[in-house]
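S.K.: have a look; sequence and predicted model below, questions after that.
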Amino acid sequence: MRFVLISLLFNVYWFSAAIGPPSLQWLMGAMLLAAIAYDRTVIAGILTLAPLGIIGDSVMLYTQWLAVDTSSLIMPSWLILLWLGFCAFAWLMRELVLARPIWLITCIGSVGGASSYLAGERLGALSFPQSFWITGVVLLGVWAIYSVLFVVLMRWLQHKVEARMAATRGQQ
């Protein structure tokens, strides 16, 4: 039930970014704060995982694999918020993710991640300066890399969080 509810909420979050006007960014911010209130370790998950996606998408924008309408030098705020929310979602789902083989998470992550960009392109949130099909293949590869790195980082961070919680319990 928890997985379904968090997944539905993330879809609301994603649609707020992909089709919502900038005025919906307050909703994304509120949902992000709700995730942090639900589980304070979400902050660590976001700080660990989000830079990977933000830097990766910045490179994709700079190298013109992706294009967005923005006056920002790096990337639009809605895309940064989307990465923050995705990383909060991934962190909240970490038990489910880390219990699966990395090859399965990589397959699901590459198809799901690439599909979200393809859907975003169809909804007008971004565009592909290169061929749609070639960009799709590139996105599959990028998301395969993201998925592996996210699992590795999530395992590392989970151990740190567990060690900190055990130390805190030991001090009480």
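M.R.: Alright, I've got the coordinates.
S.K.: CA atoms for contacts and neighbours, from now on please.
M.R.: Noted.
S.K.: check the burial of the residue lying closest to Gly53 once chain neighbours are set aside by counting its neighbours.
M.R.: The shortest distance from Gly53 to any non-neighbouring residue, by CA to CA, 6 or more residues apart in numbering, is to Trp83 (6.4 Å). For Trp83, the neighbour count with other CA atoms under 10 Å is 21.
S.K.: second structure follows, compare the two:
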Amino acid sequence: MGHSTLTKIINFIWFQTIWFLAILFEDAYLLIILALLALHILFSKHKLEDTLLGLGIGIYGSLVDGVLLQSGLFAFSNQFAWFIPYWLVTLWIAFGMMLRTSLDYLQGRYVLSAILGAISGPLSYIAGERLNAVTFPQSSLLTVTVLSVIWAMTVPLWLWINAKITLAFAPKEQDSQG
């Protein structure tokens, strides 16, 4: 990938801004969060790849968290029947876009990314729970264990998918005989 350090720092700050807006204000700042997602695409050198990864992981995360919601592991104050809140969908999309930039150093390092996912994924949900964005109706141990397993698989999976997307859109070498 080869993103510059400044780009990675800006991307990390961008993600943290979206995270705090979503967690603290939920859907109240949804338009601002959507604008920040659009800005990322606007300034991206890889618009299509970022969009595909963001939307793909947005769908994936919505399904995963939807199952956790339906299983009683999560509860949200502003959920719509069976679907997770919109602000959480935007967090998944932003995570996918951050994965391509700030976390690109994990590309190909699947064991390390699984370990970091198993730790950082649940910590993000715990922080969200402490800030009243989500409730854990089940025991904290059960919730954190399930989240750790999911995130230990999610981060390497989406790094692998990112590699496939990047390869699919890489410029093809010219035929040297033509």
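M.R.: Thanks, I have it. In this text, all values refer to a predicted model and were calculated from it rather than measured experimentally.
S.K.: returning to what we had before: quick one: map the residue nearest to Gly53 of structure 1 onto structure 2.
M.R.: Taking TM-score structural alignment, Trp83 of structure 1 has Trp92 as its aligned residue in structure 2.
S.K.: before we move on, the earlier item: contact partners for the residue nearest to Gly53 of structure 1?
M.R.: Neighbour list for Trp83 of structure 1: Ala50, Gly53, Ile54 [criterion: CA atoms under 8 Å, 6 or more residues apart in numbering].
S.K.: over to Gly54 of structure 2?
M.R.: Trp92, Ile93, Ala94, Phe95, Gly96, Met97.
S.K.: kindly recompute the last result at 6 Å.
M.R.: By CA atoms under 6 Å, 6 or more residues apart in numbering, the contact list for Gly54 of structure 2 reads Ile93, Gly96, Met97.
S.K.: now it, what's its secondary structure?
M.R.: Following DSSP: H, G, I helix; E, B strand; the rest coil, Gly54 of structure 2 is assigned to helix.
S.K.: give me the number of residues near the closest residue in space to Ala133 of structure 2 that isn't next to it in sequence?
M.R.: Spatial nearest neighbour of Ala133 of structure 2, excluding adjacent residues (CA to CA, 6+ apart): Ile23 at 5.6 Å. Look at Ile23 of structure 2: counted by other CA under 10 Å, it has 24 neighbours.
S.K.: secondary structure element for Ile23 of structure 2?
M.R.: helix 5-25 (DSSP states H and E).
S.K.: could you list the residues in contact with the helix or strand just after that helix?
M.R.: Using DSSP H and E, the next helix or strand after helix 5-25 of structure 2 towards the C-terminus is helix 30-43. Under the contact criterion CA under 6 Å, 6+ apart, helix 30-43 of structure 2 has outside partners Ile18, Lys47.
S.K.: okay, the angle between helix 30-43 of structure 2 and helix 5-25?
M.R.: Here the directions of helix 30-43 of structure 2 and helix 5-25 differ by 170 degrees (axes from the mean of the first three to the mean of the last three CA atoms, to 10 degrees).
S.K.: mean distance between helix 30-43 of structure 2 and structure 1 after superposition?
M.R.: Helix 30-43 of structure 2, aligned to structure 1 and superposed, deviates on average by 0.8 Å (mean CA distance after the TM-score superposition for structure 1).
S.K.: in structure 1, what range does that helix match?
M.R.: Counting by TM-score structural alignment, helix 30-43 of structure 2 corresponds to residues 25-38.
S.K.: also stretch 132-152 of structure 2?
M.R.: The aligned range for stretch 132-152 of structure 2 is 124-144, by TM-score structural alignment.
S.K.: centroid residue for structure 2?
M.R.: Closest to where the C-alpha atoms of structure 2 average out (CA atoms, centre = their mean) is Phe95, at 2.3 Å.
S.K.: show me what Gly66 of structure 2 aligns to in structure 1.
M.R.: For Gly66 of structure 2, the residue aligned by TM-score structural alignment is Ser58.
S.K.: tell me, how many residues neighbour its match?
M.R.: 19.
S.K.: which parts of structure 1 are helices?
M.R.: 2-18, 25-38, 42-62, 77-92, 94-98, 102-122, 132-171 (DSSP state H).
S.K.: tell me which of those helices sits most buried.
M.R.: Sort the helices of structure 1 by mean neighbour count, taking mean count of other CA atoms under 10 Å, and helix 77-92 sits at the top with a mean of 22.
S.K.: what's the average distance of that one to structure 2?
M.R.: Compared with structure 2, helix 77-92 of structure 1 is 1.4 Å away on average (mean CA distance after the TM-score superposition for structure 1).
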